[in-house]
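**Q** here is the input, now give the coordinates:
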Amino acid sequence: MELAGKTILITGGTAGIGEQMALQLQGKGAAVIVTGRNAERLEAMRGRGFEAIQADLSMPSGAEAILNAVGDRDIDILINNAGQGVDHDFREAQPDAVAADDCIYANLNTPIRLIAALVPRLKQRPRAAIVNVTSGLAIAPRAGGPVYCATKAGLRSYTQAVRAQLVGTNVSVIEALPPVVETELTAGRGGKKMAAGECARQIVEGIERGRSEVNVGLVKVLQVVHSLSPALARKVMLRF
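**A** The predicted structure follows:
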């Protein structure tokens, strides 16, 4: 897909992978709208030439704020990138159910709401796309993050089903599956992490090439292991 001249909406576009995607897409000639919660980061993105919308995606008002700000403008590509983590490990402490609800809403409910609202106008564009950023953890979960993993697995299933529904239309449905990336979400976690800029580069390249699934970095290896033995993939990932 040619990105120059496209209008692209990226949730969670003021930091991490989303910020890097916004910068790279802008560099390719796209008009990029970003969303975020932090007022200072939003203002910084405006200073770089982006339209920026303040929205908390962990509640219904977040999607409403985005849709109200966008109005009836044409959108060519929707990138559901925003992600929220939550501590939910019974080995450490009693989990917070309200925090889990917020995570579920931000990672699963809001993307569904935005897709449902924007598919009609995406269909009106010559060529359009929905890009859902899930995770390698959508393939096999880690024991320490069951709620986060469940939301990403849910979004993966939703993505696959919606892709089947939109076959034959002008709307491509793309899933991007990052590995562990150096972002605020993974701060404090050990191990090797991919740079956010490189992760964004691979996702943007996948959009340009029209791939339906973009396995980033080590997720390629996880996909191979899972294709050979789902049980082995789960056993390995549950250790983390």
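
**Q** only C-alpha atoms from now on, for both contacts and neighbour counts.
**A** Noted.

**Q** where's Ser227, which helix or strand?
**A** Applying DSSP states H and E as the criterion places Ser227 in helix 219-228.

**Q** packing partners of the helix or strand just after that helix?
**A** Next along the chain after helix 219-228, taking DSSP H and E as the criterion, comes helix 230-237. Packing partners of helix 230-237 (3 or more C-alpha pairs under 8 Å, 6 or more residues apart in numbering; DSSP states H and E): helix 219-228.

**Q** and the helix it packs on with helix 230-237, angle?
**A** 140 degrees (axes from the mean of the first three to the mean of the last three C-alpha atoms, to 10 degrees).

**Q** for helix 219-228, buried residues please.
**A** Buried positions in helix 219-228, judged by neighbour count with 16 or more other C-alpha atoms under 10 Å: Val219, Lys220, Leu222, Gln223, Val225, His226.

**Q** looking at those residues, which is nearest Met59?
**A** Val219 (29.9 Å; C-alpha to C-alpha).

**Q** gap between that closest one and Tyr105?
**A** Distance of Val219 to Tyr105, given as C-alpha to C-alpha, to the nearest Å: 25 Å.

**Q** you'd agree Lys152 is in a helix?
**A** Yes - when classified by DSSP: H, G, I helix; E, B strand; the rest coil, Lys152 is found to be part of a helix.

**Q** how about the strands of the protein, start to end?
**A** Listed in chain order, the strands found in the chain under DSSP state E are 7-10, 31-36, 51-54, 77-80, 128-133, 171-177, 213-215.

**Q** ok so, going back, and the angle for the helix holding Ser227 with strand 171-177?
**A** Computed by the same axes, to 10 degrees, the angle between helix 219-228 and strand 171-177 is 100 degrees.

**Q** helix 219-228 - contacts with which helices or strands?
**A** Packed against helix 219-228, as judged by 3+ C-alpha pairs under 8 Å, 6+ apart, are the following elements: helix 230-237.

**Q** what sits up against the helix it packs on?
**A** Contacts with helix 230-237, where a contact means C-alpha atoms under 8 Å, 6 or more residues apart in numbering, come from Leu137, Ala140, Pro141, Arg142, Ala143, Leu222, Val225, His226.

**Q** make CSV out of the strands of the chain and add distance to Leu42 and mean neighbour count.
**A** Listed next are the strands of the chain as CSV, based on distance: least, C-alpha to C-alpha, whole Å; neighbours: other C-alpha atoms under 10 Å:
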stretch, distance to Leu42, mean neighbour count
strand 7-10, 13, 23
strand 31-36, 7, 24
strand 51-54, 6, 22
strand 77-80, 17, 25
strand 128-133, 21, 24
strand 171-177, 24, 25
strand 213-215, 28, 21
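
**Q** next, the second sequence, to be compared with the first:
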Amino acid sequence: MRVAGKIVLLTGGSAGIGREMARQLQAKGAQVILTGRDPARLAAMAGEGFETIAADLSSAAGVDALAAALGEREIDILINNAGLGVAHDVRNALPDPDAADGCLYANLSAPIRLITALLPRLRARPEAAIVNVTSGLAIAPNTASAVYCASKAGLRSYTMSLRSQLAGEPIAVIEALPPVVDTQMTADRKTSKMPPEECARQIIAALENGHDEANVGMVKVLRAVYSLSPALARSIMRRF
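**A** Predicted coordinates for the structure are as follows:
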């Protein structure tokens, strides 16, 4: 798919991977509408020439407000990138169930609800795409991030089913699976992190080249290990 001239709705586009995708898509000639929750970051992106919409996608009301704010705008590409991380480890103390609910909604329910709301206008375009950003943890979960892993695995499963449902229609359905990327969400992680610019580049390349999946960075290795031995892949990831 050529992204030049396409109208892109990118959620979570004011920081991290989303911000870099917005910049790279804009440089390739796409018109990017991005969402975010932080007013200062949205203002900074508006200063770079992006159309911005304030949106909190941790509830149904927030998703519906975003769809309403779009009005009748045409959309060629929907990128569900916004997401939340949450600590959920029962070994030391009982985790916050409300925080778990918010993570599950933002990472799983919100993309499903937004896709459902925007599918008619995507179907009206001669060529369209849906990109769902999951995680390498959707393939094999780690130990400490149980709810985050579950939400991303759920979105991975949904993406596969949606791709089958839309087979034969001119709507590509792409799953992007990043590794650990250097973003605000991973600020406390001491492990090696991929620069968000490179992660964004690989996701956009998968979109342009018509790939069903963008296995980014070390996720390629995890994917290969999982294809040979799912049990081994799960055993490796449980160490984290």
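
**Q** quick one: TM-score?
**A** Remark: TM-score between the superposed chains equals 0.99 [TM-score structural alignment, normalised by the length of the first structure]; 240 aligned residues with a C-alpha RMSD of 0.6 Å.

**Q** ok, which of the strands of the first structure comes nearest Arg239 of the first structure?
**A** Arg239 of the first structure lies closest to strand 171-177 among the strands of the first structure, at 19.5 Å (C-alpha to C-alpha).

**Q** how about that closest one, aligned to which bit of the second structure?
**A** The counterpart of strand 171-177 of the first structure in the second structure, counting by TM-score structural alignment, spans residues 171-177.

**Q** once aligned, what mean separation remains between the matching stretch and the first structure?
**A** Once the two structures are superposed, the average separation between stretch 171-177 of the second structure and the matching residues of the first structure is 0.3 Å (mean C-alpha distance after the TM-score superposition for the first structure).

**Q** can you tell me the number of residues neighbouring Ile17 of the second structure?
**A** The burial metric for Ile17 of the second structure, expressed as a neighbour count using other C-alpha atoms under 10 Å, is 25.

**Q** meant to ask about Gly85 of the first structure, not that
**A** Residues near Gly85 of the first structure, counting by other C-alpha under 10 Å: 20.

**Q** swap in Gln26 of the first structure?
**A** 22.

**Q** right, and it touches Val32 too?
**A** Yes - with contact defined as C-alpha atoms under 8 Å, Gln26 of the first structure and Val32 form a contacting pair (6.3 Å).

**Q** now for the two: what residues contact both?
**A** Taking C-alpha under 8 Å, 6+ apart as the contact criterion, Gln26 of the first structure and Val32 have no common neighbours.

**Q** Arg127 of the first structure maps to what in the second structure?
**A** By TM-score structural alignment, Arg127 of the first structure lines up with Glu127.

**Q** residues in contact with its match?
**A** Residues in contact with Glu127 of the second structure (C-alpha under 8 Å, 6+ apart) are Asp76, Pro170, Ile171.

**Q** go with 6 Å
**A** Residues in contact with Glu127 of the second structure, defined by C-alpha atoms under 6 Å, 6 or more residues apart in numbering, are Pro170.

**Q** verify the stated contact: Met1 of the second structure with Glu208.
**A** Yes - if you go by C-alpha atoms under 6 Å, Met1 of the second structure and Glu208 touch, sitting 4.6 Å apart.

**Q** which one's more surrounded, these two?
**A** It is Met1, of Met1 of the second structure and Glu208, that has more neighbours when counted by other C-alpha under 10 Å, with 16 against 12.

**Q** coming back round to it: could the buried residues of helix 219-228 of the first structure go into a markdown table alongside distance to Leu232 of the first structure?
**A** Below are the buried residues of helix 219-228 of the first structure laid out as a markdown table (distance: C-alpha to C-alpha, whole Å):
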| residue | distance to Leu232 of the first structure |
| --- | --- |
| Val219 | 15 |
| Lys220 | 15 |
| Leu222 | 10 |
| Gln223 | 11 |
| Val225 | 7 |
| His226 | 7 |
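
**Q** which one of those is nearest Lys152 of the first structure?
**A** When the buried residues of helix 219-228 of the first structure are ranked by distance to Lys152 of the first structure (C-alpha to C-alpha), Val219 comes first, at 14.0 Å.

**Q** and the match of Arg127 of the first structure, how far from Leu66 of the second structure?
**A** Computed as C-alpha to C-alpha, the Glu127 of the second structure to Leu66 of the second structure distance reads 23 Å.

**Q** so how many other residues sit close to Thr151 of the first structure?
**A** For Thr151 of the first structure, the count of nearby residues is 25 (other C-alpha under 10 Å).

**Q** just Leu42 of the first structure next, same as before
**A** Taking other C-alpha under 10 Å as the neighbour definition, Leu42 of the first structure ends up with a count of 22.

**Q** residues contacting it?
**A** With contacts defined as C-alpha under 6 Å, 6+ apart, Leu42 of the first structure is in contact with Ala52.

**Q** 8 Å instead?
**A** Contacts were defined as C-alpha under 8 Å, 6+ apart; by that measure Leu42 of the first structure touches Thr14, Thr35, Gly36, Ala52, Ile53, Gln54.

**Q** what's the answer for Thr35 of the second structure, then?
**A** Listed by C-alpha under 8 Å, 6+ apart, the contact set of Thr35 of the second structure reads Leu9, Leu10, Thr11, Gly12, Gly13, Ser14, Leu42, Thr52, Ile53, Ala54, Ala55.

**Q** tell me the contacts of the residue located most distally from the centre of the second structure?
**A** Among the residues of the second structure, the one whose C-alpha is farthest from the average of all C-alpha positions is Asn92, by C-alpha atoms, centre = their mean at 30.0 Å. Taking C-alpha under 8 Å, 6+ apart as the definition of contact, Asn92 of the second structure has no neighbours.

**Q** gap between it and Pro39 of the second structure?
**A** Counting by C-alpha to C-alpha, the gap from Asn92 of the second structure to Pro39 of the second structure is 35 Å.

**Q** ok, now Leu104 of the second structure?
**A** Applying C-alpha to C-alpha, the value for Leu104 of the second structure to Pro39 of the second structure is 24 Å.
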